[in-house]
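# Provided below for reference: sequence and predicted model.
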Amino acid sequence: MFEMTVSPRFYETDAFGHVNNTVITGWFETGREPLFQLFSQGNEDPASLPLILARVEVDFVAQTYYGQPVTLRAAIERIGNASFVVSQQAWQQGKLVARGKAVQVYFNHDTQASQPLPSHFREALQAHRETLPETFSPA
């Protein structure tokens, strides 16, 4: 499991004082950054990353507020032939506020086609395969 904390910024709030729903998908992408680093293999050029995002879904479970940190969690839920599913959660003050999934595809940008996940990436993903907990306990 990968875990990080973000601090909601004032400009991310809406007229009701809640964190805007569009912000959560951005936070979830930030929470997947350790996976991007795994696939970049030291190459800092984002265009060389052999992944594309094929699907993203978010369930907004509770309101998220400015002024309190949000803990993001991510884990690998499933590994397919050329893709994998990342399960994600956002927690604020011990309460689940959002959960989601992202489907990432191993992709060859030259041929513009997906390719089977190489075994070394498959093994690295397998090391992070787990079910995210439904209760909050600080890491």
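Arrived safely.

# can we go C-alpha only for contacts and neighbour counts from here?
Will do.

# Which residues are in contact with Ala98?
Residues near Ala98 by CA atoms under 8 Å, 6 or more residues apart in numbering: Ile24, Val58, Asp59, Phe60, Val61, Ala62, Gln89, Ala90, Trp91.

# top of those residues by neighbour count?
Within the contacts of Ala98, most neighbours by other CA atoms under 10 Å means Ala90, with 28 neighbours.

# Three-state assignment for that residue, please.
At Ala90, secondary structure determined by DSSP: H, G, I helix; E, B strand; the rest coil is strand.

# want to compare, so here's the second one:
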Amino acid sequence: MSEDNRKLLLETRIPVRWGDMDAYGHVNNTIYFRYFEQARVEWLESQGSRVSPEEPVGPVIINASCTFYAPVNYPATVIVKMYGGEPGRTSVMTWYELFVEGEDRLYADGAAKTVWMDTRTGKSSPLPDTIRLIFD
């Protein structure tokens, strides 16, 4: 799917915490994945999907990536834009852009493939209709 076919699903603001910093004085690279995760969970919950081990079917990440363009420093608020597309039988692709509030510069971007899984069997499960309809 080309970038032109991606659909903006969510934009969220997340305050950078002092504890997000590493020894170099900028946000640790692992935290960017947490920011993307927060956006994904907010979006999933807005679509009626509970992210809980008690649910019989739930979304899991099978692949995630991030490209870092510039360091984020405390204090700041990051803006994460989440895009989606390419729904398959059991999965959907998501992409992320990370900005710092008040700036136009792209600080990082990334992607994640989310698969719906039957939590009892560990096997993939069909994508929920509520999610699939977003991309039709």
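Done, it's in. These figures come from a predicted structure and were not determined experimentally.

# ok so, going back, and the contacts of Ala98 of the first structure, which is closest to Ser48 of the first structure?
Of all the contacts of Ala98 of the first structure, the one sitting nearest Ser48 of the first structure is Ile24; the distance, using CA to CA, is 25.5 Å.

# Mind telling me what that closest one corresponds to in the second structure?
In the second structure, the residue paired with Ile24 of the first structure is Tyr32, using TM-score structural alignment.

# Roughly how far does that match sit from Ile134 of the second structure?
Distance of Tyr32 of the second structure to Ile134 of the second structure, computed by CA to CA, to the nearest Å: 26 Å.

# So what's the residue count around the equivalent of Arg55 of the first structure over in the second structure?
Under the alignment (TM-score structural alignment), Arg55 of the first structure pairs with Asn63 in the second structure. For Asn63 of the second structure, the neighbour count with other CA under 10 Å is 11.

# so where is the lengthiest strand in the first structure in the second structure?
If you go by DSSP state E, the first structure has its longest strand at strand 95-108. Under TM-score structural alignment, strand 95-108 of the first structure corresponds to residues 105-118 of the second structure.

# what's near enough to touch Leu127 of the second structure?
Counting by CA under 8 Å, 6+ apart, Leu127 of the second structure has contacts Gly88, Arg89, Thr90, Ser91, Val92, Val115, Trp116.

# Just the ones of these in strands?
Of the positions in the contacts of Leu127 of the second structure, Ser91, Val92, Val115, Trp116 sit in strands, assigned by DSSP E.
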